[in-house]
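Peer 1: my questions concern the predicted model and sequence given below.
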Amino acid sequence: MTFYDEIGGQATLQRIVARFYEGVATDEVLRPMYPEEDLGPAEERFLLFLTQYWGGPTTYSEQRGHPRLRMRHAPFRVDAEARDRWLTHFRAALDDVALPPEQDAQFWEYVTHAAQFMVNTAD
């Protein structure tokens, strides 16, 4: 059984990603990093990425190739404030789905590492 299966698969990830983007939509630091008028395409890409990362279908790679996360985020100023705001919205999303403590800790460990990895601008 994959982590994807353990946490409830697509339905759980959809709830996490939707809640996360609710926060991003009103965040004055993060929202400018999403140039599309509608956050829907970004939300879908993130959902596909997390689905694949955690052991679900590989649709992300089939549609977009290798994630190249740092490269895709390079055009945007990602500093400690942006990282912290991103994590704030992600924490709220994880809290909303109330994963079991072990799965929550594993998910949180990954996203905190990933958020730090995306920082490309010193304070």
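Peer 2: Structure's in. What do you need? Numbering: from 1, shown residues only.

Peer 1: from here on, contacts and neighbour counts on C-alpha atoms
Peer 2: Fine.

Peer 1: now do the contacts for the most centrally placed residue in the chain.
Peer 2: Residue closest to the mean C-alpha point of the chain, counted by Cα atoms, centre = their mean, is F46 at 5.6 Å. Going by Cα atoms under 8 Å, 6 or more residues apart in numbering, F46 touches V17.

Peer 1: hang on, Y21 packs against L39?
Peer 2: Yes - judged on Cα atoms under 8 Å, Y21 makes contact with L39 at a distance of 7.5 Å.

Peer 1: and these two? Which one has more around it.
Peer 2: Comparing Y21 with L39 by other Cα atoms under 10 Å, the one with more neighbours is Y21, at 21 against 15.

Peer 1: structure B:
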Amino acid sequence: MPETSATPYELLGGEAAVRQLSERFYDAMDRDEPALARLHPLDEHGRVARESRDRFALFLIGWLGGPQDYIAAHGHPRLRMRHARVPVDISMRDAWMRAMRTAMDEVGVPGELRAFLEVRFAEVADFMRNRPG
């Protein structure tokens, strides 16, 4: 990431930009990764439900260095605990990363920031694995 004191949240463009990234992520999941989408609550159209989309956007805003509204509303993320009921193996990890890469492509996350975020997202996605294979 460029030498700056700006957070990834700020470099992406703030709340609206992070919310757009989150929406494109779930749109890509719905379109390209149906097995992953089905691990989430779905709406009447078979798409990942609004509540999941909004909750992830709030988490992502804080995780990227923006306001900590997720923690204020839901407490510490405790990602592994909150996802323990969800079978996350290598194929689901990779599906998650494909959807996030597609989202970053669609919103045009630039060069060094993109490289930095890919590494960070990959670390978290791998950390979330709770099943072999």
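Peer 2: Looks like it came in fine. Keep in mind it's a predicted model, so treat the numbers as computed, not measured.

Peer 1: now the TM-score, please.
Peer 2: The TM-score (TM-score structural alignment, normalised by the length of structure 1) is 0.92; 123 aligned residues with a Cα RMSD of 1.3 Å.

Peer 1: before we move on, the earlier item: so where does the residue nearest to the centre of structure 1 fall, helix or strand?
Peer 2: According to DSSP states H and E, F46 of structure 1 maps onto helix 40-53.

Peer 1: mean shift of that helix relative to structure 2?
Peer 2: With mean Cα distance after the TM-score superposition for structure 1, helix 40-53 of structure 1 departs from structure 2 by a mean of 0.8 Å once superposed.

Peer 1: and the next helix or strand after that helix, which stretch of structure 2?
Peer 2: Downstream of helix 40-53 of structure 1, the first helix or strand assigned by DSSP H and E is helix 59-64. Alignment of helix 59-64 of structure 1 against structure 2: residues 69-74, by TM-score structural alignment.

Peer 1: next one: the matching stretch to chain centre, how far?
Peer 2: 16 Å (Cα atoms, centre = their mean, to the nearest Å).

Peer 1: thinking again about what came up before, what do we get in structure 2 for the residue nearest to the centre of structure 1?
Peer 2: Here F46 of structure 1 is matched to F56 in structure 2, going by TM-score structural alignment.

Peer 1: follow-up on the earlier one: against T12 of structure 1, how distant is the residue nearest to the centre of structure 1?
Peer 2: 13 Å (Cα to Cα, to the nearest Å).

Peer 1: now A99 of structure 2: which helix or strand?
Peer 2: Here A99 of structure 2 is assigned to helix 90-107, by DSSP H and E.
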